[in-house]
Structures are given as C-alpha cells and as structure tokens.
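K.L.:
Below are the sequence and a predicted model; questions follow.
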Amino acid sequence: MIINKFGGASIKDLQALEQMVSICKTQIHQGVIVVSAMGKMTNLLEMLTINYVNGQPFETFLNEFVSFHQTFLNKLFEPNHLVFSHFQELIHTLETKLSKKPGLNFDFEYDQIVPFGELVSSRIVHAYQNLKGVQSQWVDIRNVLKTDATYREGNVDWVLTTGLVSKQFNNFSGQLYLTQGFIGSDRNGLMTTLGREGSDFTAAILANCLDAEKVVVWKDVPGIMCADPDWIPNADKIEKLSYTDAIELSYYGAKVIHPKTIKPLQNKSIPLQVRSFYDLENQGTLIAAFDNLVLAPVYIKKEKQVLVSIRPNDLSFIMEENLSHIFGILAKHQIRVNLMQNSAISFSITVDTNMDRVPNAIEELKKHYEVKYNEPLELITIRHHKPDAERLVTVNREVLLEQRSRSVARFVLR
C-alpha cells in the first residue's frame, strides 16, 4: 500500500484538480490519498475564526469560503449531483457552529472551524475523481485518527488510532481510499488538528499504522531544495536525504515537510518521496535510511520571528529553577522555541509570531522577570555550513543573535 498526499496547491483551481486526477489515473491505483484544504482556504478560515472569537464580523470570510467552493461545484457537476448535498450539509454544520457564542479557548474554537476546509475539499475531490473514472472510497478521518484534547497540536493516540485505521483501510489489494489531512478527533468526538501544514503528518500516521510501502507527497516544487528558490534563485534540488537530515531540516523550519512527519516513517523504515506535481519525469527527493551522504549547505529561513530576552529583576544568575519556570510558562501557552541561548544573567529565545499566544506569555513572564523583545525578525539556519554560505545570508543585515555547532549555524537577523 502507498499513501499519496496532495496539498492545497495541488487542488487550488480547476487546472490543478485536472492534473491531480490525471496523476491518479496513470500512477495511483490503490492505497490512500490524503488531501488538504483547497488553495488558501485554511488562511481564510483562520481569519474567520479570529473575528468570530473576538466578536468581530466574520460573514465576509464565510461568504468567500462558500462562494469559492460553490463556483468549483457549479463548473464541475450537474446541479443534481450528490456532492451538492454533502456540501450544503457541511456548510449548515459550520453555520450552526458560528451561530453560537464562542468560548474562551481560542485553540478549541479554531479546531471546530478550520477543519471544514479539508472536509469540503475532500468531498469535491472525491466526487470529481469518481466522475472521471477514478473510483475511490471517501473516509472521514475523524473516525479513525484519534488524539488527546490538545487543540491545534493534537497528540496522536497511537494504540487507538492504529486499531481503527487498520479496521477502516482493510482492503489492501485494489481499493483506493480518499481522506482528509490535518484533522482528527478526541475521545469525545470533538475535532482536533495536528498543527499547521499537518496533512503530511496525517500521511505518515496512516503509513505507520498500515505498514505502507511508501509515502509520496506531491508538491508544486521539484522536490526538497537547498533553499527556497524565491530567496536563493540558484538553489539546487536535493536528490537523497537521510531520515536524520530530514528531521533536522523540518525541525529548523523547512516548509516542504511537516516537522512530525519523519519519525513515524523512520520507525518502520518507510521511504518518503517528495515529487513535483507538474513534472512527472522528475522523481523528486527520496528520504530513506541513507548513510554517509555528502550534502551542500542547506538554507532555511523562518520569517515573522520574535526574539525575547528574559533576565531576573534583581540581575541574579539565571539558574535551573528559572529555566524550569520559564519553560513552564511557555508550555502553558503552547509556544515552541525555535532557538535558545543563555548567559549568566539572561536567557533569550526566538519563537514564531503568534497573535494570541506570544503576547499572553510575555505578559505572564513580565510578572517575574525583566522582559524585552524585538520583532519582526528572521531566523536563518544553515545546515552543513561554510564561511561563504554564512556571508551569503548575513551581508548587509544586523545580526542580533548567532549560534554555531559543527554542522549548523543559526542567525537571528533584522
């Protein structure tokens, strides 16, 4: 069994959807297809959620969400097609949710709204595939992918999920299944999500549970590149990556792979292939148990970073108990640290800008420490770094913080 994952760019418009169906016809005959929300629908639903929770008008976002998909449906299907009924049912459920007063937990509200992007897209893609002769079975992933109640960062219940997945996807010989990425549910049936861009992780979870032969992630890039070509135009494609290098790159912020994707595959030696959605002759990048690969420098840029510097109010040393307390506050607000550095009297961290979590964490830290912060910044990571590689990214930039090890150099830049 092979797990194929198609991201939002792969189904963003009619041309992309036609290309996806063509790939399914010629290259995918059994296994599981995982799809994301179409185009930028996740971003749209995030804005809707922010306004909904803050008591601001959200109808414009809702209308745009409905209109975008309605246009798709009208162009692809006859008016009496069953997919219209599925679509209206999902929109009714979403509108019912939005008619109620929001709770105080933003992350919970997020997970009850944003997954509708995947639910709607999977219905449309499934119906269109079947219309074009690619027969598949639609599966509601919420029934089988179970997490705890950590909303927006659901932790997978592997024992329960493995049993449910094995039972649901039980026809390995010739059945093609289509399901949603990014989402799951807790033990109470409430929707959860796996973290932004979590559809790759969904594919890896299914592959692990089903002992899949391979995972193929279809992207609008040739494969995993040494850098974002929009940033460094002459960036080369990486042909092969070890699991370890892939984990490192995703941890540091490489956008092609979700950070949690690799480990479930590595645990069962399942290869991951990142392929071009448009260039089918290109085999992309293969991630597997490779040893002794020699790689050129790889550049990773994370934008919208906040550098937070923390020091005791009495200028005493930063001790273990201070660090434990600081990390307790960060964990409470579900903030992931991208880089950390400490001196005798201060502790600095770099984190993603987050409109609700970071300000709240800073306010709590200020009750106990002197806190200063700078934003917006960039965090540049160079794996397999060399002096000329460092100069390429730091020239004419203000370096606020830098950190080096044998294989990695990192810079916080303004």
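P.N.:
Now that the structure is in, tell me what you want to look at.

K.L.:
Every contact and neighbour count from this point should use C-alpha atoms.
P.N.:
Will do.

K.L.:
what about the residue nearest to T150 when sequence neighbours are not counted, neighbour count?
P.N.:
Nearest residue to T150, sequence neighbours excluded (Cα to Cα, 6 or more residues apart in numbering): T192, at 7.6 Å. For T192, the number of neighbouring residues by other Cα atoms under 10 Å comes to 32.

K.L.:
T192: what secondary structure?
P.N.:
strand (DSSP: H, G, I helix; E, B strand; the rest coil).

K.L.:
Ok, K5 next?
P.N.:
strand.

K.L.:
wait, doesn't it sit right on D200?
P.N.:
Yes - proximity of K5 to D200 meets the contact threshold set by Cα atoms under 8 Å, at 6.8 Å.

K.L.:
Could you tell me which residues touch both of the two?
P.N.:
V217 (Cα atoms under 8 Å, 6 or more residues apart in numbering).

K.L.:
rewinding a little: got a list of what the residue nearest to T150 touches?
P.N.:
108, 111-112, 147, 149-154, 183-186.

K.L.:
Repeat that for Q112.
P.N.:
By Cα under 8 Å, 6+ apart, the contact set of Q112 is 97, 190-192.

K.L.:
now that we have those residues, which one has the most neighbours?
P.N.:
Among those, T192 has the most neighbours (other Cα under 10 Å), with 32 neighbours.

K.L.:
Who are the packing partners of the helix or strand encompassing I382?
P.N.:
Assigned by DSSP states H and E, I382 belongs to strand 369-383. Under the contact definition 3 or more Cα pairs under 8 Å, 6 or more residues apart in numbering; DSSP states H and E, strand 369-383 sits against strand 298-312, helix 387-394, strand 408-413.

K.L.:
try this one side by side with the last:
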Amino acid sequence: MQVLKFGGSSVATAENMQRVLTLAEAAARRTTTVVVVSALGGVTDALIEAGRRAAAADGAYREQLRQLEKRHLEVVRSLLPIAGQSAVLSFVKTHCNELEHLCDGIFALGELSDRTLDRLVSYGELLSSRVMAAGLAARGVAYAWLDSRQLIRTDARYGHAAVDFGVTNQQIQAAVTAAGVPLLVAPGFVAAEAGGSTTTLGRGGSDYTAAIFAGALGAEQLEIWTDVSGMMTADPRLVRHARPIPRISYQEAMELSHFGAKVLYPPTIQPVRQQGIPLWIKNTFAPNDAGTLVEVEPPANKAIVRGLSSIGPVALLRLEGSGMVGIPGFSRRLFAALAREQVNVILITQSSSEHSICVAVSEAEAARAKQAADTEFEAEINNGRLDPLDMESSLAIVALVGEQMKDHPGISGRMFSALGTNGINIRAIAQGSSEKNISTVIRQQDVRKASNVLHETFFEATTRQVNLVVAGVGNVGSKLLEQLARQQTWLREKLRLNLRVVGLANSSRFVLNEEGLDLENWQQALAGGQPLNLPTLTEQLLALNLRNTVFVDVTASAEVAACYAPLLARSVAVVACNKVAASSEYVAYARLKTLASDFNTQFLFETNVGAGLPVIGTLNDLLRSGDEVHRIEAVLSGTLNFVFNNYDGTRPFAEVVRQAQNEGYTEPDPRLDLTGVDVARKILILARESGQHLELSDIENDSFLPASCLEGDVAAFYEQLAVHEPHFRALYDAAAEKGEKLRFVARYRDGQARVGLQSIAPGHDLYALQGKDNAVLFFTNRYTEQPLVIKGAGAGADVTASGVFADILRAVQ
C-alpha cells in the first residue's frame, strides 16, 4: 500500500495531468495506490478572490468564475478522447453552476463566513480529482473515486479543522477495503464535520490529506509529488546554489516546513511520523531525480546544518516594563489573549530578567494581535507598570535547522558573524532547547541576502561569492579589471573566492548587473549603461543588497568619496585608491573609520601611500602589536623621484617632466605632483594612522616650484618650467657638488609633519632610490637606530592596481 499526492502545479494543465496519470498507473502496478489530488494550480486562490469580491458587492466575481469554468472545460477536452468527454463536461458545468449560485448568495448577503468559504474552495479539489479519475477511465485503468468529505471527520473550526483520527482511520480503512481496486483517487484539502458540512485542512492541506490516508492505511510509503526535486538546502528562488537534501529526519523536515519551506505542509509530518512511514518528496517533471527521503533516523551525515528556510512578512510584538519583573502570569495572559483572537505565534523569546516578552506573528494578524494585547494589559499600561505595546513590521524569520547542531558548538556564532559582516541586523533570536533550530528575526528586505550569506557559510565551503563595484576604469582601473579576470581561476582554486564584478562606473556612465559583468567585454557593457549620477548609483547598489559587497574607488573624485559613508553604514566595504577621503578634514576621516568599525566592515586605502607597497598595512601591524612610531622619513612620490633621478642638467627640467607625464607617472596636470601637495596628503595619512589628529593645513610644504609655474594652464606651466631652467639647474648643481642627490622628502616627528626638496647624502636609505621608487622609513620603539624600511616601485598602473587588488582580498577575508 502506498499513497501519492500530486500538487497544484503537477495538475495545472492537461499535459501535466498526463504525466500524473502515467506515474499513478505505474505505481498501481506495483501495489495498491491511493492518489490524492490538489486543485489545478492557482484555482484555490481564484476561488477565494471570487468569494471576497462577491462579499464586497463586486460583480467581477462572475467573470472570474467563468474563467475558472473555461479553464476546467479546456483541460477536459485536451485530456480526454471525445467519446469520454460528455459526462465529465456535464459534471464540470453542474459544479460550476453550483459555484455561481453560492457566490450569488454571498453577493446577496454581503458576507463570506468561514463555513461558506470552506465550501467554496472545496470545489477546486472536487473538480480536479474527478477529471483525474476520468483520465484513468480513458486509459482503461480500474479505479475508484473516494470522497474525502465522507472519510475524514473533523471538528467545526472552518479553515483549519482538527481531525478526529479515531473515526477517520476507521472510515478510510473500510472505504479502501470495500473498493477492491488497485488504484483509488481522492480530493485533497477537504473534509467534513460530524453534521456533514464541508471543512478544509488549511492551505497546503492536500499534503495533510495524503498523510492522513497513509497513516490510516499503514502505507509502506507516502510520496509527495511537486515541482521541485525534493526539499532544498534553501529556497531556490532566493539562493541559486540551493541543492536537494537527499535524506532528512521528520523533526528537521517539520522545522524547515514550519519556517517557510513551502514544499511540505507542516502538519503532514505527524500522521506518518507516528508510524515511521517513509515520506518521499519527488518532482513530477523530473521523476527520475532522487528527491528527498524523510525518515525517522537518516544515516549519519557530515552536514551539521541540514537546511535553512525563511518565513515572512512577520511582525514583532514586544511587551515590556518593570512591572513584569518577578510577577507571574504575564506570559500566560499574553498567549491567552492571542489565542482568543486565533493569532498564531510563530516565535517566542523572553529576556532572562523577565523585563520583556517578544513574540513574532504573521504581519496579516499583527493588528489583531496588538489590539488583543493592548486590551488585556490596558490597566497595567495606564498605570505605568507596562510600556505601551511596541510593534515592528516588515520583518522575516530566517532559521537554521539540523539535528546535529546540538553536538557542535559555535554554530550560532558563525551564523551571527556571517549576518553581522554583511550588515544584517538581528531584531530577535530564538533557539529551542533541543538545539535543532536557530531562528533570527531580520528585515524582510534582507531575506535574500541573509539566505545567500548563510547558505554560503554552511553549505558552500568550496567558494565564497564576492561582489565588486569598481568606480574608475582609467589606467589603474582597467589594469585592475585585467588582473581580476586573469586571477579568477586561481582565486577559486586557492582562496575559494569567486570575485564577481557587478558594477562599473566612469566619469560619464555606470552599469550594475547583479549577475555579474563579462570582464572580457566590460567596455561595451559600460557604454550601454546609465548616465552617471552618483546618488542613483549608490541607491541602486544598496537596493540590490548583495552579500559580501566591496565598493572600489579608483578615481581622484571628491564626489565619489562622498559615497563612502552611506555604503559603510550598510556594511559595504570600501577600498579606496582615491586619497580624498583619508586626507580630508580629520572629522570626516574619523567618521569613515568609525562607520567601518560600527558596521563591521572594512575601509581600506593602502594605495593612498606608496601604490602597491605595504606601507599602511605595516604601520597598522606595528601599532596593533604594541609598537609606537616616533619618526617617519619617506619619499612618497614616484613621479618626483622619477623626475629627479632623470634630471642631471644635460637636458631641460621641462623635458624630463614631460617624459614622466608621457610614461604615465604623473596626473594629467603634472602640477598636482610637482607642488608636493600629493606628498603632503600621503604623510598626513601616515600621521593620522599613527594616531595624530592633523589637518592638511598642518603639513609644512617647502615647494621648489617658482610661483609663476602655478599660473595658467598646463601649456603655460611647461613654458614657465623652461623659463626657470636656471633655478632647477642650480638646485641640481648644489646637490651634485656635495655628491648628494635631490629627493622630495616627507618627514613626520613628534606630532608634526613637513614635505620638501632635500639633498640626500650617500649612505642614507633614501639616496639609492631608482626610477619611480618610493621608500618609507619607520623609526619606532623596536626600530630605533636602524629603521624599518619599505622600498619599491611607488607609481605605475600595474603596481597600483595590484595594491588595490590586495586591499579587496583583505576586505573579504
């Protein structure tokens, strides 16, 4: 004996019904089989809507009923041969006429009671099961149709009736025995109370019907046929990489279904669990897929967490106040008040101080729940013993489920850490004493993000998804994209990271695509993007709400830097090649650092100083390990070092500067480099990272450029460089006479900093710098006489891009 249940999607069309008939016929050849059928997909909702419209005096219900009749008639004509259609078409027409008369009565009364609604929605399963039975007859299969209303006895709580299993089991056993055929068809969802009035078993009740039949008959197994290949590790509509769960315990399945796993109606478990009847969840459209086996004790499995699910929208109700402390009875009164209003409590949590009780209910029931609680505790609220009841809506519950969680410490910590790192705030927490379930209440809009984060944490140990948005695709930005494309395979294999670029922006356009952009053709994607509007870009990025997101700024724009704060406040990490933010007013710099800390994310700007050299990272490591920085000496401009390494008086200074610009070592306006302002910003950043509250105006700048070089445009700048060649030659000669070299040096000491051109003697660590090299000397408690020296290329698109790349990896690991 076995029971098969087919859901609404499985019987939604004549084509789908043919699949079901084939499966049912094959099953009956193996053993006696009961087939339980849901209404055609969407029909129950349509019937409810028609009833509500009728009650609201909206005559549109008639057209809705006509469309339902038309749909069923079309299924019959497509499913059955012409010779077998007449009786079934007549049955459909008769019952559709009854439906119309029923809705006419609702329309006339202007009222839709629970009892009438149960009768109304029962027609969906009655029609589909009769059509299914006619399909079997057309195939010449011996069958019997059973009326579930005559077999399943319930109480009179319409809409969610409770089953009288003693009477029900006897009636089902007698009916199946009397039928004497190998295949029986019954409508799901419907039942009847002792007086004969139709009742229903709750939405999803066809699963429950099948379980009731299986339990009554002591079936060898129950099969629930739906449109997915079993229970999944997460909702596949939210998590792309969700995968089927091969085997699961009754308890785990019940927990997952209670918290939103729609593939199984929660009450289904109990009738089969009591007898240890295996329950298979199978896919009508992929019948050869293994599906999920629900059983008493699955074999040992390495998976600590079996699955995760979510339910929403829900609302949180908080009852709190000092008058609750040490006074018994508040919890009982709250739950009794909610029960009187038939409000289902989904989650409960209470502070250990007994100062507050928090419950989650369906958002649809929230207003009734609040009214019930306010009425119950009106006296205590009025006299100040309790605070007015607080209600928070637009929330959802995300739950981790697994039998083995109780034996493995740290699951909660990993869960909360993963959510916190991605800026998902937890409003409430509940964990049962059995430790099979950890539930968190979060914002409804964060459900997709949370589901992906948790699935990645507990089910995708092989790869972690990281989403990048890159602003600035010039020399450095384009090199970064090349490096990202080149390293994809290595990152997946060695670091288990999948770095996906989901957004790009240049000075005129931006593009966002949560599926990721093709790094081989990013130029075309960006050209077809939206006109750049930074607030719009920020708003759309935050609306995507993707997990593990990093915003990468490879511009020199103050407007782009202004986007950091709202991004950090939503736990989006920021990697900045742009020096504007870290060298702006101290209060703005400190605010960004605080936001990163408060929202558990990263604000990294290693390439602000020394391009790809590990200058800031090394400084932070020194400080974190307890060292103290007393002095810094540094050459921090690859541009200026290139210029003074190549200028020896044999050719004009202006020509050397132009060479530096042509080779990509300067900004488009070389004065930004040669004035020393860029170096002043860099030493300011190092001083701030050392703990000093300095402003850019505090940095002394001994500029070597004559004032006239700063007037006019870039062309005028080069003309003035030529005019002042004797000045530059004199600077060089003065150093050369002493055997020294010119270096533009930044110095920090005792809370003060300055930058300027200096003559450096042989033997000094800054003397032997080549080409575009930078060098930073840290003098600390540990490095006194001999400084800690960091030296290497301090300019160039490749090395700068590699520094940005390294910061991205730090931000996500």
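P.N.:
Structure's in. What do you need? What you see is a predicted model, and the numbers here were worked out from it, not measured in a lab.

K.L.:
possible to save the helices and strands packed on strand 369-383 of the first structure as TSV with mean neighbour count?
P.N.:
Formatted as TSV, those follow (neighbours: other Cα atoms under 10 Å):
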stretch	mean neighbour count
strand 298-312	21
helix 387-394	13
strand 408-413	21
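
K.L.:
Let me have these in CSV, adding distance to V32 of the first structure as columns.
P.N.:
Output for those, formatted as CSV (distance: least, Cα to Cα, whole Å):
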stretch, distance to V32 of the first structure
strand 298-312, 31
helix 387-394, 40
strand 408-413, 36
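
K.L.:
quick one, which of those is nearest to I124 of the first structure?
P.N.:
Proximity to I124 of the first structure, assessed across those by Cα to Cα, is greatest for strand 298-312 (33.1 Å).

K.L.:
In the first structure, which residue sits furthest out from the middle?
P.N.:
Most distant residue from the mean C-alpha position of the first structure: D314, 40.9 Å away (Cα atoms, centre = their mean).

K.L.:
tell me the SS of that one?
P.N.:
Taking three-state DSSP, the label given to D314 of the first structure is coil.

K.L.:
ok, E633 of the second structure touching R747?
P.N.:
Yes - using Cα under 8 Å, E633 of the second structure is in contact with R747, at 4.6 Å.

K.L.:
how about F778 of the second structure, secondary structure?
P.N.:
At F778 of the second structure, secondary structure determined by three-state DSSP is strand.

K.L.:
That one and A261 of the second structure, how far apart?
P.N.:
58 Å (Cα to Cα, to the nearest Å).

K.L.:
Next: L65 of the second structure.
P.N.:
L65 of the second structure sits 31 Å away from A261 of the second structure, going by Cα to Cα.

K.L.:
Between the two, which is the more surrounded one?
P.N.:
Using other Cα under 10 Å, the more surrounded residue of L65 of the second structure and A261 is A261, with 23 against 20.

K.L.:
distance of that one from V36 of the second structure?
P.N.:
Relative to V36 of the second structure, A261 of the second structure is positioned 21 Å away (Cα to Cα).

K.L.:
now R130 of the second structure
P.N.:
Counting by Cα to Cα, the gap from R130 of the second structure to V36 of the second structure is 11 Å.

K.L.:
more crowded one of those two?
P.N.:
Neighbours per residue (other Cα under 10 Å) separate R130 of the second structure from V36, with V36 holding more: 28 against 21.

K.L.:
Would you mind finding the match for that one in the first structure?
P.N.:
Mapped onto the first structure by TM-score structural alignment, V36 of the second structure lines up with V34.

K.L.:
Determine the next helix or strand in the C-terminal direction from the helix or strand containing its match.
P.N.:
Using DSSP H and E, V34 of the first structure maps to strand 31-35. The first helix or strand that comes after strand 31-35 of the first structure along the chain, using DSSP H and E, is helix 41-53.

K.L.:
Could I get the buried residue list for that next one?
P.N.:
41-42, 44-50, 52-53 (16 or more other Cα atoms under 10 Å).

K.L.:
could you dump those residues to CSV with distance to V351 of the first structure?
P.N.:
Formatted as CSV, the buried residues of helix 41-53 of the first structure follow (distance: Cα to Cα, whole Å):
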residue, distance to V351 of the first structure
M41, 25
T42, 22
L44, 23
L45, 23
E46, 20
M47, 21
L48, 24
T49, 22
I50, 20
Y52, 26
V53, 24
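
K.L.:
Please consider this matter closed, and thank you.
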